[in-house]
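Novice: next one to model:
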Amino acid sequence: MGKNLTTRTEDYSKWYNELVVKADLAENSGVRGCMVIKPYGYAIWEKIQAGLDKMFKETGHENAYFPIFIPKSYLSKEASHVEGFAKECAVVTHYRLKNAEDGSGIIVDPDAKLEEELIVRPTSETIIWDTYRRWIQSYRDLPLLINQWANVVRWEMRTRLFLRTTEFLWQEGHTAHATKQEAIDEAELILNIYADFAENHMAVPVIKGTKTESERFAGALETYCIEALMQDGKALQAGTSHFLGQNFAKAFDVKFATKEGNQEYVWATSWGVSTRLMGALIMTHSDDNGLVLPPKLAPIQVVIVPIYKGMEQLEAISDKVLPLVNELRAKGISVKYDDRDTHKPGFKFNEYELKGVPVRIAIGQRDLENNTYEVARRDTLEKETVAAADVIGRIEQLLHDIQENIFNRAHNYREEHITEVDSYEEFKKLLDTKGGFFSAHWDGSSATEEKIKEETKATIRCIPLDGPVEEGKCMVTGKASAQRVLFAKAY
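Specialist: As a prediction, the model looks like this:
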């Protein structure tokens, strides 16, 4: 099984596209711009889903499900929201097909036109806030902390598997609160959950910040985000959490009776991450040999490959290995014993390296005689011989070390690629030669922001929350600036 992967230095974009397909994560479908997520790719998404879902529920959130169709009139109730999504909406206009009278095939029945067109959800704020009007009457109904796991459709012209597809999977949280501060606290809580998950499960270091006004979610007063850096020096927005103020509550007339008996509009948040996290995972860690997966998200954490001649040797190896498999599983470690006789060991080694399995164990006749295993780690490709008595402890240690090592490797890369710049000329030069994040002063105007974007294709990724407040002068206009912001080219 030859990998034949394009190298990252040769063509990073091509390397990514090939890896997604060859590692059996996803493929393009018969529907333009939509993907088929294959079982191995979906198994990783399920682990992402399970980890986040647990964190949401531990903080009091519950799951629900809302319709995929949204009446067109709902979108028009919040002006900035509809303006932000209008160009991406798929619209259902009819509800029936019929056979053409001339026998040419199936056509849309012109008599089956909907009285009101339905939008295939690009996001669910409008349908959910229409529902919340019925659910919220009193302060006793608050806070309302709801999440849904769903698919959404945003019509895209240029697509790339996981990173940008017309249909994608995600979670979207929508919460309602009695006070402004409670809603802000919620948006920040979720931001911290996303950052925690990215760093401690995905092993992807992220920078927490807020978006500029022009980059905010349509209808939000504040958008919080986590930004990650890929190996090609481009940034990727890995998650967003929005403080929506009372915009949607007013648009859909969602009020509650306070303890004093007054009627007030609730305060809102929304937040989400999507299958784009799969792209972040691939591009942060993987190498020219294939995927490198963090053990916490790997569908298979340990694979065991027997090396044998004849069924008698295979049976002897299996007798040795199966108790080990059971012991590992009892410790919560996912393990696969690949005793297929249709593929040679070399093919299997190649396959699991390509698929990013963190730990590979090989056992042959000599290992049986010596009571040992050959243990290889995917992140560094190092191999060692481990005594059978020590192998479980060594595997546990390796899984911990790999998770830590790939985070540190990504963190070091990011730190090496955060560059302070003070002049626009220096910024433009380094943007093309070095890449990464650029910490620079900006005068706060959308005109300057747009000028930089038009001339360099770089955008303000975030205003860092943890960055030092350092007054200076805008690198473009020379006007006063309250603090540095982070620029980068991005996916």
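
Novice: only C-alpha atoms from now on, for both contacts and neighbour counts.
Specialist: Noted.

Novice: distance of the residue nearest to Val305 when sequence neighbours are not counted relative to Val391?
Specialist: In space, Val305 comes closest to Ala362 once its chain neighbours are excluded; the distance is 4.9 Å by CA to CA, 6 or more residues apart in numbering. Distance of Ala362 to Val391, computed by CA to CA, to the nearest Å: 12 Å.

Novice: what is in contact with these two at once?
Specialist: Residues touching both Ala362 and Val391 by CA atoms under 8 Å, 6 or more residues apart in numbering: Tyr373.

Novice: number of nearby residues for the residue nearest to Val305?
Specialist: Neighbour count for Ala362, taken as other CA atoms under 10 Å: 18.

Novice: to check against the first, give me the structure of this:
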Amino acid sequence: MISVDYISISNEVSQKVCKLVTLLSPYLRRLQLLPPPLPLTIKEEEKVEMAGPSGKKEKVDKAGPSGGKKKKDVKKETGLGLSVKKDENFGEWYSEVCKHEMIEYYDISGCYILRPWSMAIWEIMQTFFDAEIKKMKVKNCYFPLFVSPGVLEKEKDHIEGFAPEVAWVTKSGKSDLEVPIAIRPTSETVMYPYYSKWIRGHRDLPLKLNQWCNVVRWEFSNPTPFIRSREFLWQEGHTAFATKEEADTEVLEILELYRRIYEEYLAVPVVKGMKSENEKFAGGLYTTSVEAFIPNTGRGVQGATSHCLGQNFAKMFEINFENEKGETEMVWQNSWAYSTRTIGVMIMTHGDDKGLILPPKVASVQVVVIPVPYKDANTQGIFDACTATVAALSEAGIRAEEDLRDNYSPGWKYSNWEMKGVPLRIEIGPRDLENDQVRTVRRDNGVKEDIPRGSLVEHVKELLEKIQANMYEVAKQKREACVEEIKTWDEFIVALNKKKLILAPWCDEEEVERDVKARTKGETGAAKTLCSPFEQPELPEGTLCFASGKPAKKWTYWGRSY
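Specialist: Okay, the predicted model is just below:
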């Protein structure tokens, strides 16, 4: 971060320094040395140069709250819209969509404010997941944010994977701490010393705890809202069992809940599978995951993970119990987590050139009702009909709001709510009032329909179900169109350059995977295994590994990833 003491220098020098910082600001932001630019106020000049995540500057028109001037390629009557298209500049597009009431950039790079529009999505997923794990007898708890270095470094294999990202507290006020304190990147080493204290005999098992909390990982590789941030929200479950069979069962039960979050709530298709030895959780026995794929960028996303830790941590932290025969045994442990990364995957999957598209199940507002008065129409009657419509929908359990603001035109409201991704819009105008009907407009495909008010509630419920299902099917078709099955190295390279999700026969050797990474390393990142799907296609006898030429043991998804 660059800091300038303007008081201690002359006005002339101050002006030169300010000009220099202004000129260099896009490049400083690209290097994460300055925060992103703050939103423009209505008193600032009409045209400014703004720098997006790529550092590229563009001339954009400022749009005020009443419509103002239009941005590039945006309808004049609304003054709203995105300045770039999803297919033309995905990074800029994603940043713009996120900034529209989902997040706010903070003055510490890589940290973001979650605004109510995104926090509501997290809370809806939290409500679902929390209820499901409680059915499994998992109990919520909370452990401290801080970790002593002695405990953190006790399990060296585990912490090695996190060491570069661990943030340390070294001062209290102006005084140096006698011993630096780490901020948790994950909580195995925080929790397990106490598991060894609480678990004594077989009657203390299973121990199943979960905490909803934040963690900090001081990443330096391209911080991205939701997808890769230095602080994020998640849940982390930590369980201990008497037998491996119990642990294995829970790993898959939790993974299925993660699949449901993505496919049933976020309408994002995922693949359930096993991570490779190179990609598994450091210090664990094996790792399972749900993997998503973003067609626009050709990158996979590790959506959530469920790990079997085996007895590695039990040995390190002496988590032993006395079995029914009076013999001492070590417990078998699992850990599992999903985070606010889920929201980023949803945005990337469903958003379009108008902005965000929210699946109805996670939208805090599922239906917005907008009055469309015209000239000498009965404006109050239209407003009353909007209010009554929202009341009827709300009583039926549908999350609905009316937008009765009189300082915005209906067109402006349409664009605003479209950018926010509300699944269904209801319009009520003079003709609708006269015919005792409303007009519905779907956000996912733009289909319009006139519906009698008498059957509105039932019809809206049905529409929301159709929107949810359609969003999943569209996303699944796009994902499946990107899957390419290959057999040879040449085919692999061609598919990789075409941004495909590659399914390839593999010998399952760590050295071969490391070699693939080394051979594909470039500016856009190296290829790696994403997961080996549980649902394996048939592997004909004699099939060879695409990379080594050795006998293949399984089919595995490969590609670049976030």
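
Novice: TM value for the aligned chains?
Specialist: Once superposed, chain against chain, the TM-score is 0.94 (TM-score structural alignment, normalised by the length of structure 1); 475 aligned residues with a CA RMSD of 1.5 Å.

Novice: so who does the alignment partner in structure 1 of Pro410 of structure 2 touch?
Specialist: Under the alignment (TM-score structural alignment), Pro410 of structure 2 pairs with Pro345 of structure 1. When contacts are counted by CA under 8 Å, 6+ apart, Pro345 of structure 1 touches Val305, Pro306, Ile307.

Novice: same deal with Val36 of structure 1?
Specialist: Val36 of structure 1 touches Ala26, Glu27, Asn28, Ser29, counting by CA under 8 Å, 6+ apart.

Novice: please name the residues that touch the equivalent of Leu277 of structure 1 over in structure 2.
Specialist: Under the alignment (TM-score structural alignment), Leu277 of structure 1 maps onto Thr342 of structure 2. Contacts for Thr342 of structure 2 (CA under 8 Å, 6+ apart) come out as Phe226, Ile227, Tyr262, Gly303.

Novice: any idea how far Ala247 of structure 2 is from the first one?
Specialist: Put plainly, it is Phe226 of structure 2. From Phe226 of structure 2 across to Ala247 of structure 2, the span is 30 Å (CA to CA).

Novice: ok, now the third one?
Specialist: When CA to CA is the yardstick, Tyr262 of structure 2 and Ala247 of structure 2 sit 23 Å from each other.

Novice: what of the second one?
Specialist: Distance check for Ile227 of structure 2 against Ala247 of structure 2: by CA to CA, it reads 29 Å.

Novice: stretch 447-455 of structure 1 vs structure 2, average distance?
Specialist: Averaged over the aligned pairs, stretch 447-455 of structure 1 sits 1.8 Å from structure 2 after superposition, using mean CA distance after the TM-score superposition for structure 1.

Novice: residue range for that stretch in structure 2?
Specialist: Alignment of stretch 447-455 of structure 1 against structure 2: residues 511-519, by TM-score structural alignment.

Novice: buried stuff in that stretch?
Specialist: Glu513, Val516, Lys517 (16 or more other CA atoms under 10 Å).

Novice: close enough to count as contact, the last one and Ala527?
Specialist: Yes - under the criterion of CA atoms under 8 Å, Lys517 of structure 2 makes contact with Ala527 at 5.4 Å.

Novice: quick one: residues contacting the most centrally placed residue in structure 2.
Specialist: Of all residues in structure 2, the one closest to the mean position by CA atoms, centre = their mean is Arg341, 2.4 Å from it. Arg341 of structure 2 makes contacts with Phe226, Ile227, Arg228, Gly303, as judged by CA under 8 Å, 6+ apart.

Novice: just checking, next helix/strand downstream of the helix ranked longest in structure 1?
Specialist: In structure 1, with assignment by DSSP state H, the single longest helix is helix 391-416. The helix or strand immediately downstream of helix 391-416 of structure 1 is strand 418-420, counting by DSSP states H and E.

Novice: in structure 2, what range does that following strand match?
Specialist: Matched against structure 2 by TM-score structural alignment, strand 418-420 of structure 1 falls on residues 483-485.

Novice: chain center to the matching stretch, what's the gap?
Specialist: How far stretch 483-485 of structure 2 lies from its chain's middle: 25 Å, per CA atoms, centre = their mean, to the nearest Å.

Novice: name the residues that touch that stretch?
Specialist: Contact with stretch 483-485 of structure 2 is made by Ala495, Lys500, Leu501, Ile502, Leu503, Ala504, as judged by CA under 8 Å, 6+ apart.

Novice: and whichever helix or strand the fifth one is part of, what's buried?
Specialist: When secondary structure is defined by DSSP H and E, Leu503 of structure 2 falls within strand 501-506. By neighbour count, with 16+ other CA under 10 Å as the criterion, the buried positions of strand 501-506 of structure 2 are Leu501, Ile502, Leu503, Ala504, Pro505, Trp506.

Novice: got a list of what the fourth one touches?
Specialist: Contacts for Ala504 of structure 2 (CA under 8 Å, 6+ apart) come out as Glu485, Ile486, Lys487, Phe492, Cys545, Phe546, Trp555, Thr556, Tyr557, Trp558.

Novice: can you tell me how far the second one sits from Glu153 of structure 2?
Specialist: Which is Ile486 of structure 2. Distance, Ile486 of structure 2 to Glu153 of structure 2, using CA to CA: 42 Å.

Novice: could you do the fifth one as well?
Specialist: From Cys545 of structure 2 over to Glu153 of structure 2 the distance is 38 Å, taken as CA to CA.

Novice: between these two, which one's more packed in?
Specialist: Using other CA under 10 Å as the criterion, Cys545 of structure 2 and Glu153 rank with Cys545 on top: 23 against 15.

Novice: tell me the counterpart of that one in structure 1.
Specialist: Alignment note (TM-score structural alignment): Cys545 of structure 2 maps to Cys474 of structure 1.

Novice: kindly report the same for Lys137 of structure 2.
Specialist: Under the alignment (TM-score structural alignment), Lys137 of structure 2 pairs with Gly60 in structure 1.
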